[in-house]
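below are the sequence and a predicted model for it; my questions follow.
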Amino acid sequence: MQKYPMTVEGEKALREELQQLKTVERPRVIQDIADAREHGDLKENAEYHAAREQQGFIEGRIQDIEGKLSNAQVIDIKSIPHSGKVLFGTTVTIINVETDEEVEYRIVGDDEADIKNNRISVSSPIARALIGKEEGDTVVVNIPSGTVEYEIDEVKHV
């Protein structure tokens, strides 16, 4: 069975979502289905069909989260001694060698990735190129339009 890396924060967020789904959303949709049944003919009852569809979505998401949590390998970067190497969970500042553009990314699990918040998946091309490298190293990242060269400016364990 394959384990999936996840940060402590990512695990916490999934557990909170699971709790919300089981204690708030699931009971609400069950009540919505009961209310819709009281309106009579279920074949033409849009409220009933919408509630059943919502129930299917909620149950599917609960199963998905439970599966992810059971296969999660939670990594607490704060417990790993700072070595200057890029590891899962570290925050890395890189500089585009051509344009001098600086960007900071945190390397996280697939489900936690959010490019708008500078959180990239450990399986992304940039993260794969950075993992194992150290401050001062230069990495080449393959992108659809060719390659980009970055210099690793700083690695933080936060």
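Alright, I've got the coordinates. Residues are numbered from 1 along each chain as shown.

can we go C-alpha only for contacts and neighbour counts from here?
OK.

next one: the top strand by length along the chain to chain centre, how far?
The strand spanning the most residues in the chain, taking DSSP state E as the definition, is strand 146-156. How far strand 146-156 lies from its chain's middle: 22 Å, per CA atoms, centre = their mean, to the nearest Å.

for stretch 88-100, same thing?
Computed by CA atoms, centre = their mean, the separation of stretch 88-100 from the middle of its chain amounts to 20 Å.

what of stretch 25-33?
27 Å.

likewise stretch 46-56?
The chain centroid and the centroid of stretch 46-56 are separated by 28 Å, computed with CA atoms, centre = their mean.

stretch 74-81 too?
The answer for stretch 74-81 is 17 Å, by CA atoms, centre = their mean.

can you check stretch 108-125 too?
Distance, centroid of stretch 108-125 to centroid of chain: 6 Å (CA atoms, centre = their mean).

in addition, the following structure is provided for comparison:
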Amino acid sequence: MNLIPMTVQGAERLREELQRLKTEDRPRIIQAIAEAREHGDLKENAEYHAAREQQGFCEGRIQEIEAKLGAAQVIDITKIPNQGKVIFGATVTLYNTSTDKEVVYRIVGDDEADIKQQLISVNSPLARALIGKMVDDSARVVTPTGEVEYEVVQVEYL
């Protein structure tokens, strides 16, 4: 079984979602199914079919989260000595040499990635180019608009 790298925060968010699904959403859906059954004929009962569909999505998501947490390799970056090297979980400040702008990204697991929050997947082209680099190293990334060069300005293990 392949382990899925995940930050401590990402694992915690999945646990919170799993808890919510099991303690809030599942009972609400079961109640909705029971109420819809009371309306009679199930063949033409739209509320019943909608509630059953919700139940399927909810149970599927519960299984998906449990599988991910079961295969998770939770990495606590704060327990690793910072040697200035870009690794999974690191927060990296980059200087884009073509735009003269600095950007900050955190390298996280696939399920945690959210570019709007500056969280990039460890499997993204940028993260793959950065892994193993040190402060002051350059990384070239091929993008749809061409090649972009970044310089590693700072590496933090937060």
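Yep, it's here. Note that the coordinates shown come from a computational prediction; the quantities given were computed from them, not determined experimentally.

so the longest strand of the first structure corresponds to what in the second structure?
Against the second structure, the aligned range for strand 146-156 of the first structure is residues 146-156 (TM-score structural alignment).

mean deviation, the matching stretch versus the first structure?
Average distance, stretch 146-156 of the second structure versus aligned residues of the first structure after superposition (mean CA distance after the TM-score superposition for the first structure): 0.7 Å.

what does that stretch contact?
Stretch 146-156 of the second structure has contacts (CA atoms under 8 Å, 6 or more residues apart in numbering) with 82, 84-86, 90-98, 133-142.

which of the residues you listed are buried?
Buried subset of those (neighbour count, 16 or more other CA atoms under 10 Å): 84-86, 90-96, 133-135, 138-139, 141.

for residue 4 of the second structure, state which of these is nearest.
Each of those was checked against residue 4 of the second structure using CA to CA; the closest is residue 90, at 16.6 Å.

mind checking how far that closest one is from residue 15 of the second structure?
Residue 90 of the second structure sits 22 Å away from residue 15 of the second structure, taking CA to CA, to the nearest Å as the criterion.

please apply the same query to residue 34 of the second structure.
As judged by CA to CA, residue 34 of the second structure and residue 15 of the second structure stand 28 Å apart.

again, but for residue 64 of the second structure
The gap separating residue 64 of the second structure from residue 15 of the second structure is 12 Å, by CA to CA.

one more: residue 69 of the second structure?
Counting by CA to CA - residue 69 of the second structure and residue 15 of the second structure are separated by 8 Å.

for the helix or strand containing residue 62 of the second structure, which helices and strands make contact with it?
Using DSSP states H and E, residue 62 of the second structure falls within helix 46-70. Secondary-structure packing of helix 46-70 of the second structure (3 or more CA pairs under 8 Å, 6 or more residues apart in numbering; DSSP states H and E): helix 8-20, helix 26-37.

okay, the ones you listed in a markdown table with distance to residue 75 of the second structure next?
What follows is these, written out as a markdown table (distance: least, CA to CA, whole Å):
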| stretch | distance to residue 75 of the second structure |
| --- | --- |
| helix 8-20 | 6 |
| helix 26-37 | 30 |
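
and residue 124 of the second structure, which of those is closest to it?
helix 8-20 (17.1 Å).

now that closest one on the first structure. Mean distance?
Its aligned residues in the first structure lie a mean 0.5 Å from helix 8-20 of the second structure after superposition (mean CA distance after the TM-score superposition for the first structure).
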